[in-house]
Structure formats: C-alpha cells, structure tokens
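Colleague: got a predicted model here, sequence first, then my questions.
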Amino acid sequence: MELIPQTGAGKKVCIVGASGKLGRYMVKHALDRGYEVVGVCREKSVHKLADYAGRITVHGAFTNDREVIARAVDGCDAVLTVLVPWGVHDYASGTAKAVMDFAKPGARLVYSCGWHITRDGRDRYKRGIKAAVAFARFMKITRLVDIADQYRATDMIFASDTRWTVVRGSDLEEGPSQGLPVWSRHVGDPVLESNLTRRTDFALFMVAAVEDDSLVREAPAINGRLTPSALAHQGEAAA
C-alpha cells in the first residue's frame, strides 16, 4: 500500500459542506493525512457521515449559520468550503463571509466551485459551459439556484487579504483516484481541454492545497492527471 504522508498530524481542519459527495471525499483524505476533522452540514444530512462516527465532530446546520460556523472553525488551521449556489438567500456568499469572519488569522481557506467562476476575465469558455451557466441563471426563478450568489462569494474571496485558494473544478466522474489533478490559471488552456476530473481527486486537490503555499491567492482550474489533454500537455500544466 502507498504510504500517505501525515501532513495533517497535530492540525485541525474544518470541512464546510462535509456531507456532500465532494465533502465526504475531503473528510476521507483529511483523516488519511492525520488531520483532526470538524464537519458542517445540514442537519438532515448528518446521517451521510455515519461512516465517520467517532472519528470526526459534526455540526448540523445550514452552512451560512454564522454562530455554527464560528464554533466549527474555532482553532482550525484550515477551512475547506464547498460553495453551493442554493436558494435565493445569499447562501454561498453568506457561507464564505462567515468563514472569513471567524477563521483564525492566517488559516488556510480553500474553496470549491466550478470552471464558470473567473478571477480576471481571461478564461475562454466553450459553448457547452456557456449554455450550462445560462441555464443555471434561468433556474433562479425556481428559487432553488442562484448562481450569481456564487460569483458574489468568490469576488468577496478574491478581494480579501486571507490566505485563500479557490479551486475551480471541471466536469466530474466517479472512479479510483488518478492522482493529484493538473491545473492551470485559465479555462481554455490546452492542458484542461479534456474537462474531466475524478471527484475523489478534486477532493484530494482541496486537501493538498492546505499545505501548498504556491496556491495561496490562486484560482486554479483543475483537470484529471491522466486525461488525454493532461498527458498531451504535461509541460504546460502549472502543477
């Protein structure tokens, strides 16, 4: 078996959105690396973390609940946050603000979102991604999704002086790990052409970012390490 370096030994990490598919993978990777793990998720989803009972501390609440976030991130060396554009009540931006307000000074703050988020406007999107974003904007009328709030959340993060990283994920699939994904600063770069990452590897990148100072104040767009474009353009990846 491959020896997993215990980079998290003696450190504490909070995972906000721990019960989702990505969150549960992050919990696993963080525990594998020796972190003490605190999770936050909706009360009705706490049961999804049953496999980790006795190994992690779980706070059941909406992730934009400021009082709960304040308790959960207390003393944490890092906070990993899944930014979801649910509802029309500033869920993503409220979550991000609570994390930034209550995380201890100097904590590593790592956030997840999709390729549609842009930091500098230099990303180049194909028609499929543009169509998906347009549909998500339309879905606001259902009061289930507000993708604009995710833009507000990440703009707030980009403007902050915290030690942030915003990890922008490609399309996702299940399957065994292929290793740490490659990344580039801009969607449209050749190394990202395949637009596919194993979900477990997205989570792996999030956890690894905690110890990677080269990613501080970066918004890496990631892609699976063994995808055709990653293999064809290995020298062009930023990692």
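Modeller: Right, received. Where do you want to start?

Colleague: alpha carbons only for contacts and neighbour counts from here, please
Modeller: OK.

Colleague: which SSE is the most centrally placed residue in the chain in?
Modeller: Centre of the chain computed as the mean C-alpha position; nearest residue by Cα atoms, centre = their mean is Ser112, 2.2 Å away. In the assignment (DSSP states H and E), Ser112 maps to strand 108-114.

Colleague: following element in sequence after that strand, please.
Modeller: helix 127-138.

Colleague: circling back: separation between the residue nearest to the centre of the chain and Asp74?
Modeller: To Asp74, Ser112 is 21 Å away according to Cα to Cα, to the nearest Å.

Colleague: for the strand holding Ser112, buried residues please.
Modeller: Arg108, Leu109, Val110, Tyr111, Ser112, Cys113, Gly114 (16 or more other Cα atoms under 10 Å).

Colleague: need the contact partners of that strand.
Modeller: 77-84, 100, 162-170, 206, 209-210 (Cα atoms under 8 Å, 6 or more residues apart in numbering).

Colleague: same check, this time on stretch 81-95
Modeller: 15-17, 22-23, 63-66, 96, 109-113, 140, 143-150, 152-154, 156.

Colleague: what's the spacing between that stretch and its chain's center?
Modeller: In terms of Cα atoms, centre = their mean, to the nearest Å, the centre of stretch 81-95 is found 13 Å from the chain centre.

Colleague: another one to put next to it:
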Amino acid sequence: MRIVIAGGHGKIARILSRHLADRGDDVVGLIRNPDHAADLRAAGAEPVVFDLEKGTADELARIVEGADAVVFAAGAGPGSGAARKDTVDRGGAVLLADAAEAAGVRRYVMVSSMGAGRGGAGIEDEVFAAYQEAKKAADEDLMSRDLEWTVIRPGGLTDEPGTGKVTMAPETGRGTIPREDVARVICAVLDDPASDGVVTEVISGDERIAVALADLTE
C-alpha cells in the first residue's frame, strides 16, 4: 500500500512509518520543516515538505494522488495557542479530507483525542478546550463525508514500549497507551475494511489489537 501521513515528524507518525515500511508499504510523510527530512528517511518514509496551514487542497491532492490511504496524525503540539489548535488540528484535517476527495483517495484514518466527541465542554483550560473543540470539529467533518474513514481516539500518550494489548470501545474510560501501540492500531485498521465507519477510543488493556478490533467491528 501507499500511505500518506500528515504530521510525518510526530512521534506516532515516525513509529507508524517504521512499522509500515518494515512490512513493505510505501510511506510518504508530510513535514513543514525540511530539516526533519532525515528523521523521516531513517523511519523508512519519503519526506515531502507541505505546510498544512498555508498549502491548498489542490496542492495536497497532487501529493496524495495514487495513495491507498491517508492518515492524519498532525497536531499543533505543546506550547501552541488556541488559534493554532484550530488551524492545524481542525483546519489541517479538513484540508487533508478535501485533498483526498479531490484525488480519489477513499481511505482516511484520523488520529483524534479521547473525549473529542464532547469537545471542550466543562474544560477550564482554555487551550485544551480549544484543542478538544478542534478535534471534535475535525472528526465531525470527516464523518460527514462519503469516505472510508476510521476515527481513533487514544488516551494519554506515553513513550513506554508497546505491549500489543489494548482496550478498544466507543468509550473506554480514562487511561494511557504507548504511542507504539497507537501506531499498531493504525496499521490494523488500515488492513481491516470492517473498520470503515468506526469511531473508537483506545487505551492499554488485555486484548491483542487484532482481537480487540475484531470484537469492535463484528
């Protein structure tokens, strides 16, 4: 498969690139900073410089044309304000969906956020509330489209080694998950057409990823 990952220099994206490349997939990682190109190549991905905040859907469509799937794993990142949560976490996701539609790419996997379905309701921290609102809007935009989409909402992210065991459900309750296991879940849903139309939270648990996904989609 040819997979285009938005947010290619993020930790999850680099781990995902390594997993996909190791199994023989052709991986393209979108980066804003050309200085990050070497990191992507080391992970097995082809770096392409594209700014989700400044580029157009037509420009991005030319990059994703011919791909089997796109993955949105971008984010404004820590230290960014509420405005960039909207322009990256919402606007970037919408731009990727526009480009996918224009290029005829049907499969779209969204890396969202636990609790995104509720948006910023009840969250006192202004920036985190804006982040959750951006994720909610991005998810809802994607779910309104005639694409083969899956929305993954991971719990608190850690850099611990992955275990390959998770809990997946529309609502799992609070919990954490290694970034490596999030990447493995993305790999699994890319391979599973039954995950089309699925929205799931995911945290560390006791089921192997393949089993947890099968239980979710049966």
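Modeller: Yep, it's here. Quick caveat, the model's predicted, so the values are computed rather than measured.

Colleague: on that earlier part again, which of the contacts of strand 108-114 of structure 1 fall in strands?
Modeller: Cross-referencing these against strands under DSSP state E gives Ala78, Val79, Leu80, Thr81, Val82, Arg163, Trp164, Thr165, Val166, Val167, Arg168, Gly169.

Colleague: pull out the buried residues from those residues.
Modeller: Ala78, Val79, Leu80, Thr81, Val82, Arg163, Trp164, Thr165, Val166, Val167, Arg168, Gly169.

Colleague: now the equivalent of the fourth one over in structure 2: how far from Arg208 of structure 2?
Modeller: Which is Thr81 of structure 1. Aligned by TM-score structural alignment, Thr81 of structure 1 pairs with Phe72 of structure 2. Using Cα to Cα, Phe72 of structure 2 is found at 24 Å from Arg208 of structure 2.

Colleague: please apply the same query to Ala97 of structure 2.
Modeller: For Ala97 of structure 2, the distance to Arg208 of structure 2 - Cα to Cα - is 30 Å.

Colleague: these two: which is more packed in?
Modeller: Ranked by neighbour count (other Cα atoms under 10 Å), Ala97 of structure 2 and Arg208 place Ala97 first, with 29 against 15.

Colleague: touching, the more buried one and Met143? I think so.
Modeller: No: between Ala97 of structure 2 and Met143 there is no contact under Cα atoms under 8 Å: 10.4 Å.

Colleague: structure 2: strands as residue ranges?
Modeller: Using DSSP E, the strands found in structure 2 span residues 2-6, 26-31, 46-49, 69-72, 107-111, 148-154, 156-158, 165-169, 176-178, 198-204, 207-208.

Colleague: what range in structure 1 matches the first one?
Modeller: Translated: strand 2-6 of structure 2. Strand 2-6 of structure 2 maps onto residues 12-16 of structure 1, going by TM-score structural alignment.

Colleague: mean deviation of that stretch from structure 2?
Modeller: Stretch 12-16 of structure 1, aligned to structure 2 and superposed, deviates on average by 0.5 Å (mean Cα distance after the TM-score superposition for structure 1).

Colleague: who touches that stretch?
Modeller: Stretch 12-16 of structure 1 is contacted from outside by 23, 26-27, 30, 35-41, 63, 72-73, 75-82, using Cα under 8 Å, 6+ apart.
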